[in-house]
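Engineer: Kindly generate the corresponding structure for this input.
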Amino acid sequence: MDKVGGFKGIMNNSSRAIAQQRDSTRMRCKQSASSMQGMRELSRNSAIQAALQKGISEVCPKRMHSGKPKADTKRFHHGCRSLNLFQVHLEKNPVEKIKKEYAGISSCVLAFSGGKDSVLVASLLQKAGIKLTTATLDFGQEADFPAIRKLALRHSKKHCLVDGKGQLLANCHRGIKANCVAEGYLQATSFSTSVLASSLVDIARKGGIQAIAHGFSGVGNDQIRFENAVYALAPEKVVLAPIRDFNIKHEVVSGVNESFWAREIKHAGGSVPPGAFKLVKNKGGKPAKVQIFFENGMPTELYVMKGSRVGDTFGRGELIPALNKIAGAAGMGKFDIIVDKVIGLKQRELHEAPAAQVLVAAHRELESLILTSNEQHVKNEIDHTWNKLVYEGFWYSRLRLALDSFIDEIERSIDGSVTYEMACGGLNLVERKSHHALYDQRLSSTGAEGMFNQKDARYFIKLYGLENTLAFRRDLD
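Structural biologist: As a prediction, this is how the structure comes out:
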């Protein structure tokens, strides 16, 4: 009985194994059929994906990888942007949809940074039969412009490298005069996007190009700033936004906008990855003392102090990059914030703006020293409106120009210098001075040297509170 029972058990186990193998074979057949169907659907996109990966690998060959990225190779940095190397999700037949959606568009100029989005957009537009011109803006960022040009010419007939540093500097000076804070952080891409848009409008008009394209997503503010600028400057031009229009997605949203003014790092969440910050040193191990000079509200000169004497000096054009290095080494200018986007979404962003933080703080110090209380009150209101306009994409607007006129007039007296000591992320005010200063220590002092007669305050207080006293006594009666 034991032998028979054992034999039956063996047979039962064998039957179950055969059944499991049969079911497994059937499942693999079904999966194979499904995979073949999926491969047929994806084959239309494979050329685009291959071109995208090939282009990126040529620009940054050392950073390419297969499979799951290692901790130190999660990102590549190139041009204005740094994007994660993850699969791009395309809709079915994207080229055919682009041909249908953009019917009648034969020529286009594309904002091309060399990042994944701009490469993908260039490939899609090229395959859709649109004659493409690409343009890259030099904002003083770290970039291999010859490599970007080589990559761009794979998809376009012509590539333009535009020097945008001068116009960006002018925009930054306007921002400093308006104490450029919006949504709790120092504005940066608001200034560069307007330059990008105006440069592409110039290229389109000179070349008789129909459309202007960008690779911004439908989530952020850059799409609004860029397109509003194009519509204001060239309403006859058509704006193409394939990433948004065809709902192209990345598995991970992460990127960098960079210029000589600041770096903005879009970060999906979690801990900040190593190496995300380039300008700001976490430990702030290099203290510094600087003196910043202003004329008409704009920074004109930077002195780096060596004890009591002046060391290195920097003029208007080189002041901001130099201060970024000096203040960044002292730990200044790092921000981790949640931003309210214009379209209603919140997004986490990491910002590096050492020079901007110091310059705006110094500018505010001079305003408090020079402007009357009424002037400061109105100026604060104007600054708020100006920054809201620029943040929301209305750089090219009549209201912004009108506000500029007021700011220029009020800033005519903002001359002087501010001296700071910086260390471990802290900003210590040493001195503020101006020949336009309304502050006079002799007037404010109650000591023997004081020029103000304190007895005069008695009559002022009585007259100042007269109306309130009458109203209060009337209500009591």
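
Engineer: alpha carbons only for contacts and neighbour counts from here, please
Structural biologist: Noted.

Engineer: which SSE is the closest residue to residue 228 other than its chain neighbours in?
Structural biologist: Of all residues not flanking residue 228 in the chain, residue 393 sits nearest, at 6.3 Å (CA to CA, 6 or more residues apart in numbering). Using DSSP states H and E, residue 393 falls within no helix or strand.

Engineer: right, and residue 393 touches residue 230 too?
Structural biologist: No: if you go by CA atoms under 8 Å, residue 393 and residue 230 don't touch, sitting 10.8 Å apart.

Engineer: for residue 16, what are its contacts?
Structural biologist: Taking CA atoms under 8 Å, 6 or more residues apart in numbering, we find residue 16 in contact with no residue.

Engineer: Name the helix or strand for it, please.
Structural biologist: Using DSSP H and E, residue 16 falls within helix 2-59.

Engineer: Just give me how far that helix sits from the chain centre.
Structural biologist: The chain centroid and the centroid of helix 2-59 are separated by 45 Å, computed with CA atoms, centre = their mean, to the nearest Å.

Engineer: residues in contact with stretch 185-193?
Structural biologist: Identification of contacts with stretch 185-193 by CA under 8 Å, 6+ apart yields 139, 168, 171-172, 175, 180-181, 222, 225-226, 257, 261-264, 335, 337, 353, 356-357, 390-391, 393.

Engineer: from what I can see residue 134 touches residue 113, true?
Structural biologist: No: using CA under 8 Å as the test, residue 134 is too far from residue 113 to be in contact (9.2 Å).

Engineer: quick revisit: just checking, which of the contacts of stretch 185-193 belong to helices?
Structural biologist: Among the contacts of stretch 185-193, the members falling in helices are 168, 171, 172, 175, 222, 225, 226, 356, 357, 390, 391 (criterion: DSSP state H).

Engineer: Would you indicate which residues of stretch 170-181 are buried?
Structural biologist: For stretch 170-181, the neighbour count (16 or more other CA atoms under 10 Å) marks 171, 172, 173, 174, 175, 176, 177, 178, 179, 180, 181 as buried.

Engineer: Second input sequence below; structure requested for side-by-side comparison:
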Amino acid sequence: MSLTTRSSLPSGGSRRPSFHTRSKGRSSSIVSARAAGKSGPVKKVVLAYSGGLDTSIILKWLQDEYNCEVVTFTADLGQGEEVEPARAKAEAMGCKEIFVDDLREEFVRDYVFPMFRGNALYEGTYLLGTSIARPLISKRQIEIANMVGADAVSHGATGKGNDQIRFELGYYALKPDIKVIAPWREWDLHSRSSMVAYADKAGIPVPEAKRGDASAYSRDANLLHISHEGNQLEDPWWEPEEDMWTRTVSWYDAPDEPTELVITFDKGDPVAINGEDMKPHEILTKLNEVGGANGVGRLDIVESRYVGMKSRGAYETPGGTVLFHARRALESICLDRGEMHMKDEMSAQYSELIYNGFWFSPDREMMQAAIDKCSESVKGDVRLKLYKGNVIITGRRSPNSLFDEKLSTFEDDEGLYDQSDAGGFIKLNALRLRTLNRVRGGH
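Structural biologist: From the prediction side, this is the model:
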């Protein structure tokens, strides 16, 4: 269930200051043209608003440059910090309509768990923690835009990254005629110092870490993961310092005794830990706690962005890493070989669709239908140990298990399998190889 709260300023509430930051020589006609957009003036825009410095600057910039009403939307996706302060910041900047939504349960139930059923790994490593949050934010923004009669939406993604694509593909898939404002692609605030100067003149508080040469990491967090980019990580040879990591302890500092868990699955989704039934977001929260405490889920990679450049990122996904390995272990006894191998073949394409922002595409939905059908038989328990960054599977059981002890045994199988049959099977498979050798000669 999503909890939505909405605030309104009284009619006599404070309005935004009239400060404008524009390049010398910019005419008012250019500003008017921008405010008019490509298909008429922008009257009301819904901004994905975190309450941080960047989106606060964007809020003010939208008011200045587009002379429009700004509605803020702040999503609680389990990022681990209070979202309510964003309300006060938006009110102080003159916003009359403010949405603060608790989307944790919907996020895990309808986005994270379906994605995990597909064993999604982008480029074989990344568990897509940032990617999977964007379609839900886009969907909720469009819902709010429809609710308040907004004619535009806006986001804080840069023009170099993947998130601009993910947000906007979601917007257009759900509301094809929506206007999209992407400030990073329009404004002339192209450095941290220029943004800080803008904030100072507009009366927006600037944390000390954002001033001068003190360059903080760029981070994105939700209940599935936290990412770290920028700063010294832009040198792919640089080893991250321990104080960069926030959700996982060092492998060296992790407990010397393993933590044992039993995770119960039904239709491919986890439903209980150590026999205790939990809601989806509660399960992920619990696994984040125990996984992080055992140093599980750290990842340092260089990935291929959809826009064409390479990017280095450090990720912490403790609960997701545990779930990934646990589900694979249960699938090994619940899925037929053909099911497993076809699913593995789809996984790379499925992961790429999500990474590139095509969650609402028909091809992703087609794959999801096959993945969900395949997951219907994935039911049972997985026992595992967490130890110094490792997820160690120690057992799996299922009422749908295809593992037949009588067939697999090295002892007497009571005539269930005639080993002499294997000779003909091998010769049939070797027929083309023998024919090639006769015609083309040996290697």
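
Engineer: For ChimeraX, write the select line for the buried members of the contacts of stretch 185-193 of structure 1.
Structural biologist: Typed into ChimeraX, the next command selects the buried ones out of the contacts of stretch 185-193 of structure 1 (criterion: 16+ other CA under 10 Å):
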select :139,168,171,172,175,180,181,222,225,226,257,261,262,263,264,335,353,356,357,390,391,393
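
Engineer: Mean deviation, the strand or helix carrying residue 325 of structure 1 versus structure 2?
Structural biologist: If you go by DSSP H and E, residue 325 of structure 1 is part of helix 319-329. Mean deviation of helix 319-329 of structure 1 relative to structure 2 after superposition (mean CA distance after the TM-score superposition for structure 1): 0.5 Å.

Engineer: what about the equivalent of residue 322 of structure 1 over in structure 2, how many residues close to it?
Structural biologist: Using TM-score structural alignment, the partner of residue 322 of structure 1 in structure 2 is residue 286. Counted by other CA atoms under 10 Å, the residues lying close to residue 286 of structure 2 total 14.

Engineer: which residues touch residue 286 of structure 2?
Structural biologist: Each residue near residue 286 of structure 2 by CA under 8 Å, 6+ apart is listed here: residue 319.

Engineer: Next: residue 167 of structure 2.
Structural biologist: Counting by CA under 8 Å, 6+ apart, residue 167 of structure 2 touches 134, 135, 137, 138, 155, 357.

Engineer: lining up those with structure 1, which overlap?
Structural biologist: Here is what carries over to structure 1 from the contacts of residue 167 of structure 2, by both residues aligned by TM-score structural alignment, their matches' CA atoms under 8 Å: 134, 135, 137, 138, 357.

Engineer: among these, which two are most distant?
Structural biologist: Greatest spatial distance among these (CA to CA): 137 and 357, at 12.1 Å.

Engineer: List the buried residues in stretch 298-315 of structure 2.
Structural biologist: Across stretch 298-315 of structure 2, burial judged by 16+ other CA under 10 Å covers 298, 300, 305, 306, 311, 312, 313, 314, 315.

Engineer: ditto for stretch 216-235 of structure 2
Structural biologist: Result for stretch 216-235 of structure 2 [16+ other CA under 10 Å]: buried residues 217, 221, 222, 223, 224, 225, 226, 227, 228, 229, 230, 233.

Engineer: quick one: the helices in the stretch 201-350 of structure 2?
Structural biologist: 280-293, 318-334, 337-355 (DSSP state H, counting those that start in this stretch).

Engineer: Quick one: closest of the ones you listed to residue 196 of structure 2.
Structural biologist: helix 337-355 (31.3 Å).

Engineer: In structure 1, which residues correspond to the very next helix or strand once past that closest one?
Structural biologist: Sequence order places helix 362-375 as the next helix or strand after helix 337-355 of structure 2, per DSSP H and E. With TM-score structural alignment applied, helix 362-375 of structure 2 matches the range 398-411 in structure 1.

Engineer: Name the residues of that stretch that come out as buried.
Structural biologist: Applying 16+ other CA under 10 Å to stretch 398-411 of structure 1 flags 400, 403, 404, 407, 410, 411 as buried.

Engineer: Narrow the buried residues of stretch 298-315 of structure 2 to those in strands?
Structural biologist: Residues from the buried residues of stretch 298-315 of structure 2 lying in strands, with DSSP state E as the criterion: 298, 300, 311, 312, 313, 314, 315.

Engineer: so who does the aligned residue in structure 1 for the fourth one touch?
Structural biologist: Mapped onto structure 1 by TM-score structural alignment, residue 312 of structure 2 lines up with residue 348. Under the criterion of CA under 8 Å, 6+ apart, the neighbours of residue 348 of structure 1 are 266, 267, 268, 269, 336, 337, 338, 339.

Engineer: Just confirm the second one contacts residue 349, I think it does.
Structural biologist: Yes: assessed by CA under 8 Å, residue 267 of structure 1 is found in contact with residue 349 at 5.6 Å.

Engineer: For the counterpart of residue 434 of structure 1 in structure 2, which non-adjacent residue is spatially closest?
Structural biologist: Aligned counterpart of residue 434 of structure 1 in structure 2: residue 398 (TM-score structural alignment). Nearest residue to residue 398 of structure 2, sequence neighbours excluded (CA to CA, 6+ apart): residue 380, at 4.2 Å.

Engineer: what residues are up against that neighbour?
Structural biologist: With CA under 8 Å, 6+ apart, residue 380 of structure 2 has these contacts: 264, 265, 266, 330, 396, 397, 398, 399, 400.

Engineer: repeat that with 6 Å
Structural biologist: With contacts defined as CA atoms under 6 Å, 6 or more residues apart in numbering, residue 380 of structure 2 is in contact with 264, 265, 397, 398.

Engineer: just residue 321 of structure 2 next, same as before
Structural biologist: Shown in contact with residue 321 of structure 2 (CA under 6 Å, 6+ apart): residue 297.

Engineer: circling back: among the kept ones among the contacts of residue 167 of structure 2, which ones are in helices?
Structural biologist: 134, 135, 137, 138.

Engineer: Structure 1: which residue goes with the third one?
Structural biologist: Residue 137 of structure 2 maps onto residue 196 in structure 1 when the alignment is built from TM-score structural alignment.
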